[in-house]
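Peer 1: Quick one: sequence and predicted model below, then my questions.
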Amino acid sequence: MLDSIFVVLSPIFFVLAIGYFAGRAKQFDSTQTSGLNELVLDYALPASLFVGTSSTSRDRLLQ
């Protein structure tokens, strides 16, 4: 079970780390940052969680 949680959450943490380091390097201004945040929270994160949940077996979800 721990391995499936890691598989689902690792891309999210990877993108967060990339965003953090891009922000520290001043690669985006405030309007670009708000647009990227909206994209991630409205589309990418729910899609990632859906794919992770749908690829997990029913028995594992019921545990």
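Peer 2: Good, I have the coordinates.
Peer 1: switch to C-alpha atoms for all contacts and neighbour counts from now on
Peer 2: OK.
Peer 1: buried set for the helix or strand hosting residue 6?
Peer 2: Here residue 6, judged by DSSP states H and E, is contained in helix 2-24. By neighbour count with 16 or more other C-alpha atoms under 10 Å, helix 2-24 contains the buried residues 8, 12, 19.
Peer 1: how far away is residue 11 from residue 50?
Peer 2: Computed as C-alpha to C-alpha, to the nearest Å, the residue 11 to residue 50 distance reads 13 Å.
Peer 1: right, I mislabeled it, should have said residue 31
Peer 2: Between residue 31 and residue 50 the computed distance is 28 Å (C-alpha to C-alpha).
Peer 1: take a look at this one as well, against the first:
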Amino acid sequence: MFHYWFKQYDEGSEFGIDGGRISKLMLKRNGEIVCNYDRGWDVQPVDEDTQFAYEILVHTENF
């Protein structure tokens, strides 16, 4: 199970993921950060499950 947090704006920006509305995103699993974007990548998705969770959030919330 993942826990997530993100900061989202009404419109996309140069700081957003792929120019989208999410400028900050953190995914945690078992208390460990497995993906972190803070106006740029700090921790890219660490495995396939994390990548899938990330893609769901970006697909539904970023544009």
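Peer 2: Right, received. Where do you want to start? Owing to the predicted nature of the structure, the values given are computational and were not obtained by experimental measurement.
Peer 1: Any idea what the TM-score is?
Peer 2: After superposition, the two chains reach a TM-score (TM-score structural alignment, normalised by the length of structure 1) of 0.33; 35 aligned residues with a C-alpha RMSD of 3.3 Å.
Peer 1: Tell me the one of the buried residues of helix 2-24 of structure 1 nearest residue 54 of structure 1?
Peer 2: Residue 54 of structure 1 has its nearest neighbour among these in residue 8, at 10.9 Å by C-alpha to C-alpha.
Peer 1: what's the closest non-adjacent residue to the closest one?
Peer 2: residue 52 (5.3 Å; C-alpha to C-alpha, 6 or more residues apart in numbering).
Peer 1: Relative to residue 46 of structure 1, how far out is that neighbour?
Peer 2: 10 Å.
Peer 1: neighbour-wise, which of the two wins?
Peer 2: Each of residue 52 of structure 1 and residue 46 has its neighbours counted (other C-alpha atoms under 10 Å); residue 52 has more, 15 against 12.
Peer 1: Could you give the secondary structure assignment for the more buried one?
Peer 2: When classified by DSSP: H, G, I helix; E, B strand; the rest coil, residue 52 of structure 1 comes out as helix.
Peer 1: ok, now which ones touch it?
Peer 2: The contact partners of residue 52 of structure 1, taken as C-alpha atoms under 8 Å, 6 or more residues apart in numbering, are 4, 7, 8.
Peer 1: what residues are up against the residue nearest in space to the middle of structure 1?
Peer 2: Geometric centre of structure 1, nearest residue: residue 12, 2.7 Å, by C-alpha atoms, centre = their mean. Residues in contact with residue 12 of structure 1, defined by C-alpha under 8 Å, 6+ apart, are residue 45.
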